[in-house]
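[1] starting from these lines, generate the structure:
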Amino acid sequence: MNTAPSLRTQVKRGAPKASYDPALLHAIVDAAYICQIAFADAHGVHCIPTACWRSGDHLYIHGSNGSRMLQRLTEQDCCVTITHLDGLVLARSAFSHTMNYRSAMVYGRFEVVGEAAKRQALEDFMEHLVPGRQALVRSGNDKEYAATTALRISLAEAVCKVRSGPPSDDEEDMGIATWAGVLPLAQVRGTPVPDPQCALPAPDHVRDWVTS
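    Got it, this is the predicted structure:
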């Protein structure tokens, strides 16, 4: 069910493209490996890309305890964005060209993930990157976990904006003799490249990387 927008998530420009459906929001976040986080400090306004993942109704990030960004994010509200570009839309008029995309914008304040939950959160991150990987690698040790901060932000105040389909030309431009349509774009998984110092056969999660 769609949730009501807040003053910060109310879309006014291109409102028909907006959605407040939590299922769509979760799908957009789950398809992402990177988000962009905008915040401010004494040096100005910053927008920093960082790895992200979702568990339940929260988006998670992590980093070094000394990270300036992580320190600031628990002190102020911020804005998190994710965008997937799905295609370039070529119209008959230059000003009707657009893009097909799926995007999400989240507002709120990050909170520190407690020590009891941090290990599980970081294991969830590994599973988000490559399902099945966590069980086959050395887990973090106490020193590594102690040097790492995990934060999470609620997805309660968020909005999605999506555009799909062919161009929408004005009626008076429909007779222009030029090609119109969509140039699709997609993230493609390439063939795994083994470490030259690794002679072991690829496990299932590596062999299945291209087709999963």
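[2] okay, CA-based contacts and neighbour counts for the rest of this
    OK.
[3] ok, now which ones touch residue 77?
    Residues in contact with residue 77 (C-alpha atoms under 8 Å, 6 or more residues apart in numbering) are 39, 107-110.
[4] among those, which ones are in strands?
    With strands taken from DSSP state E, the overlap with these comprises 39, 107-108.
[5] if we take those, which one ends up nearest to residue 115?
    Checking the ones in strands among the contacts of residue 77 against residue 115 by C-alpha to C-alpha gives residue 108 as the nearest, at 21.9 Å.
[6] am I right that the closest one is in contact with residue 75?
    No - using C-alpha atoms under 8 Å, residue 108 is not in contact with residue 75; the gap is 10.8 Å.
[7] want to put them side by side, so please do this one too:
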Amino acid sequence: MTTTPLSPTPRTTVGRGRNRMVEDRAALHALLADALVAHLGVTVTRDGHSHPLVLPTAYAVDLDGPDTGGTLYLHGSVAAGWLRAATDATVCVTITELDGLVTARSAFHHSMNYRSAVVIGTARAVDDPAECRHALDLIVDHMVPGRSATLRASTRKELAATAVLAVPLLEASLKARAGGPVDDPEDVAAGIWGGHIPVRRVVGAAVSDIDADVPVPADVRARAAAL
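    Have a look, this model is predicted:
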């Protein structure tokens, strides 16, 4: 696991809003552990024309992975054009958790409480079968810890239809906001209410599939209770 500070290059150095910059790499790891969806930004070319594309994807992290700073794994179909475009290209991956709605005494000072990471790096296609299986197990376990050990092994056909991208975690930035509004004194004196509305993810009890004839397993129950 690298001890390199966050934002080691100009392209991941926070410019605006440096008061919300978080320099602790451990805080990045904590956000990656909490969140469930990443957004991959890549430039794609079709019919001779290039344009940016941002798509949501499941992900997982191996802090001891083979890439500098640890490895961020993303996956999708081998037929997806955006995955082919991302291979060996510089990509931007963002992960955001919304923690609150900040209701100020003026429209200008309304905001959100959040934790948001930006990771920039060259994406590589995971070609090694062992690393590919490891990455896919990590992605499953990121959704439900321990789940991959309870499943049948992926078939060669399934593995052949699935592409895995690896992005190094070396170049990243992290910003966060917490608490209430930062209002002008005259707005506070005017007597308008200000504050914030906490936001958190809520899940319900697991719902068994119509064909499931066994109880909900412990790993699924534990995940539902933890979120």
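[8] for structure 2, just list every one of the helices.
    Using DSSP state H, the helices assigned to structure 2 run over residues 25-34, 81-86, 129-143, 156-160, 185-189, 218-226.
[9] how about the ones you listed, which one is nearest residue 103 of structure 2?
    Closest of the helices of structure 2 to residue 103 of structure 2 is helix 185-189, at 12.5 Å (criterion: C-alpha to C-alpha).
[10] so which bit of structure 1 is that closest one matched to?
    On structure 1, the counterpart of helix 185-189 of structure 2 by TM-score structural alignment is residues 171-175.
[11] all strands of structure 2, in order?
    Going by DSSP E, structure 2 shows strands at 38-46, 49-57, 59-62, 71-77, 90-103, 111-122, 124-125, 162-168, 172-177, 195-198.
[12] which of those strands sits closest to residue 20 of structure 2?
    Nearest to residue 20 of structure 2, of all the strands of structure 2, is strand 172-177, at 5.2 Å by C-alpha to C-alpha.
[13] and that closest one with strand 90-103, angle?
    10 degrees (axes from the mean of the first three to the mean of the last three C-alpha atoms, to 10 degrees).
[14] report the buried residues of strand 172-177 of structure 2.
    172-177 (16 or more other C-alpha atoms under 10 Å).
[15] quick one: that strand to structure 1 mean distance?
    Compared with structure 1 after the fit, strand 172-177 of structure 2 shows a mean deviation of 0.3 Å (mean C-alpha distance after the TM-score superposition for structure 1).
[16] now the angle from that strand to strand 111-122?
    With the same axes, to 10 degrees as the basis, strand 172-177 of structure 2 and strand 111-122 are set at 180 degrees to each other.
[17] center of structure 1, which residue is that?
    residue 32 (3.6 Å; C-alpha atoms, centre = their mean).
[18] so who does that one touch?
    By C-alpha under 8 Å, 6+ apart, the residues touching residue 32 of structure 1 are 52-53, 82, 84.
[19] can you show me which of those carry over to structure 2?
    Contacts conserved in structure 2 for the contacts of residue 32 of structure 1, using both residues aligned by TM-score structural alignment, their matches' C-alpha atoms under 8 Å: 82, 84.
[20] most neighbours, which of the contacts of residue 32 of structure 1?
    The most crowded member of the contacts of residue 32 of structure 1, judged by other C-alpha atoms under 10 Å, is residue 53 (25 neighbours).
[21] show me what it aligns to in structure 2.
    Taking TM-score structural alignment for the superposition, residue 53 of structure 1 sits opposite residue 60 in structure 2.
[22] what's the nearest residue to that match if we skip its chain neighbours?
    Leaving aside its sequence neighbours, residue 60 of structure 2 sits nearest to residue 139 (C-alpha to C-alpha, 6 or more residues apart in numbering; 4.7 Å).
[23] then residue 204 of structure 2?
    Distances taken as C-alpha to C-alpha, 6+ apart place residue 224 nearest to residue 204 of structure 2, at 6.8 Å, with adjacent residues excluded.
[24] isn't residue 175 of structure 2 up against residue 115?
    Yes - here residue 175 of structure 2 reaches residue 115: they are 5.9 Å apart, a contact under C-alpha under 8 Å.
[25] who wins for proximity to residue 3 of structure 2 among the strands of structure 2?
    For the strands of structure 2, proximity to residue 3 of structure 2 was assessed by C-alpha to C-alpha; strand 172-177 is nearest, at 12.9 Å.
[26] picking that back up, okay if I get the helices of structure 2 as a markdown table plus distance to residue 200 of structure 2?
    Shown next, in a markdown table, are the helices of structure 2 (distance: least, C-alpha to C-alpha, whole Å):
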| stretch | distance to residue 200 of structure 2 |
| --- | --- |
| helix 25-34 | 11 |
| helix 81-86 | 31 |
| helix 129-143 | 17 |
| helix 156-160 | 35 |
| helix 185-189 | 27 |
| helix 218-226 | 12 |
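[27] switch those over to a markdown table; also include mean neighbour count.
    Shown next, in a markdown table, are those (neighbours: other C-alpha atoms under 10 Å):
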| stretch | mean neighbour count |
| --- | --- |
| helix 25-34 | 16 |
| helix 81-86 | 18 |
| helix 129-143 | 18 |
| helix 156-160 | 11 |
| helix 185-189 | 11 |
| helix 218-226 | 14 |
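[28] closest to residue 209 of structure 2 out of those?
    Of all these, it is helix 218-226 that lies closest to residue 209 of structure 2, at 13.0 Å by C-alpha to C-alpha.
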